[in-house]
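Okay, here's the prediction I keep looking at, along with the sequence it came from:
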Amino acid sequence: MAWEVFSVIGTIAFAISGAIVAMEEEYDLFGVYILGIVTAFGGGAIRNILIGLPVSTLWNQEMMFQIALAAITIFFLIPNHFIKHWNRWGNVTDAIGLSAFAIQGGMYAVHLDLPLAAVIVAAVLTGAGGGVVRDLLAGRKPIVLRHEIYGVWAACASFLLGLEIFKGDIFLYILFVLITALRILSYTKGWGLPSKKISIVK
């Protein structure tokens, strides 16, 4: 049950996230649909390739495609005065998508009995991959490479999943809420990892 729930949540959240970026960049309706679909399914496609699943697996998700298209359409039709804070909406939906798809990707790898390293990679790629493709298509710096902590939260979630210490849907839902909250806090509070800038003397 949890698998389907996270699939739906992640698909809707990332489809809307992609649509928001497309509207910010003033794309037409076709561009909004393209960016929304790419954001919702890009991470899963990259994950499947790296863990050895056929790309055709993606096309078996007809219902998820329908859900993504419906979410994009509904969001596009909402009058702008109801969605004044675009940036806030985008970060919230992105946080929800990251959390849902990271857990889903980690669960997928655990189900395939892959090692812990593969579970972490699958979760990070599923959670962040679609956003990376979206940002690159929109000509933006990928959010996973910005200062605020992003992909690390996906890695933390998958680490706990890979250890298989905690089991059951309740744990998964708690983990989802926790990762979503931590990502939102990272953005609002400016939490970041240590960084170092090198000045090259010519």
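Received it, and whenever you're ready, just let me know what you need.

switch to C-alpha atoms for all contacts and neighbour counts from now on
Fine.

Just after the longest helix seen in the chain, pick out the following helix or strand.
Of all segments of type helix in the chain, defined using DSSP state H, the longest is helix 86-111. Going down the chain from helix 86-111, the next helix or strand is helix 116-137, by DSSP states H and E.

mind listing what Leu98 touches?
By CA atoms under 8 Å, 6 or more residues apart in numbering, the contact set of Leu98 is 10, 126-128, 154, 180.

A further structure is provided below for comparison with the first:
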Amino acid sequence: MTWEILSIIGTIAFAISGTLIAIEEDFDLFGFYILGFTTAFGGGLIRNLLIGVPVQNIWMQSSLFKIAFFVITLVFFLPNIWKGHLRSSIVFFDAVGLAAFAIQGANFAMSFDAPLISVTLAAILTGSGGGMLRDIFAGRRPMIFHSEIYAIWAASAGLAIGLGLIKTSFLTYLLLTIIVLLRVASVHFDWNLPRYFYR
């Protein structure tokens, strides 16, 4: 049940996130669906490719595709909801998607006894892969490489799960909440990783 709930939460959040980026970039309706679906399913696709899961498994999630389609359509036809707080909405929904899919990716790797480093990488790739593809399609620098602390929160989820610290549904949802709060806080307080300054 937790797996399905995380899938639904992540799909809705990333579908909204991708569609809001489409609003910001002034895309047409087709662009809305491309960015929405790419963001919602891109992370899982990258994870499956790297760990050898058949790619066609992504296309078997008909219920999630229907949810994503409905959400993208709703965002497109209700643009006034986002007026005045588009940027903060993008940050929030992106944080929720990042957290949900990072946890899901880590649990997926744990299901076949992957080592800790693989669990952590699965969390990062699943959590941030869709957003990375979204940014590339939108002609932006991927957020994972320059934005306020981003992939570190996904890695933290992988480490917590890989070390066996998350053993109940309650702790899973608590971890989800913590990651969302940390990601939003990192944007609000402008937390950044060290950067290289060429002189």
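Yes, it's here. The model shown is predicted, which means the values in this text are computed figures rather than measured ones.

tm score of chain vs chain?
The pair, once superposed, lands on a TM-score of 0.97 when counted by TM-score structural alignment, normalised by the length of the second structure; 199 aligned residues with a CA RMSD of 1.1 Å.

circling back to that earlier point, any idea of the angle the longest helix of the first structure forms with helix 116-137?
Orientation check (axes from the mean of the first three to the mean of the last three CA atoms, to 10 degrees): helix 86-111 of the first structure against helix 116-137 gives 150 degrees.

Could I get the buried residue list for helix 86-111 of the first structure?
90-110 (16 or more other CA atoms under 10 Å).

got it, and stretch 45-63 of the first structure?
45-48, 58.

Show me the helices in the first structure, by range?
For the first structure, applying DSSP H gives helices covering 2-24, 29-50, 62-77, 86-111, 116-137, 151-163, 169-189.

mean deviation (superposed) between the longest one and the second structure, please.
Compared with the second structure after fitting, helix 86-111 of the first structure deviates on average by 0.6 Å (mean CA distance after the TM-score superposition for the first structure).

and what of the last one?
In the superposition with the second structure, the average deviation recorded for helix 169-189 of the first structure is 0.3 Å (mean CA distance after the TM-score superposition for the first structure).

Kindly reformat the helices of the first structure as JSON lines containing distance to Ser199 of the first structure.
Output for the helices of the first structure, formatted as JSON lines (distance: least, CA to CA, whole Å):
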{"stretch": "helix 2-24", "distance to Ser199 of the first structure": "33"}
{"stretch": "helix 29-50", "distance to Ser199 of the first structure": "34"}
{"stretch": "helix 62-77", "distance to Ser199 of the first structure": "44"}
{"stretch": "helix 86-111", "distance to Ser199 of the first structure": "32"}
{"stretch": "helix 116-137", "distance to Ser199 of the first structure": "26"}
{"stretch": "helix 151-163", "distance to Ser199 of the first structure": "26"}
{"stretch": "helix 169-189", "distance to Ser199 of the first structure": "27"}
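
Indicate which one of those helices is closest to Lys196 of the first structure.
With CA to CA as the measure, helix 151-163 is the member of the helices of the first structure nearest Lys196 of the first structure (17.7 Å).

what does that closest one rub up against?
98-99, 102-103, 106-107, 110, 115-116, 119-121, 123-124, 127-128, 144, 166, 175, 179, 182-183.

rewinding a little: now for the contacts of Leu98 of the first structure, which sits with the most neighbours around it?
Counting neighbours by other CA atoms under 10 Å, the top entry in the contacts of Leu98 of the first structure is Gly127, with 36 neighbours.
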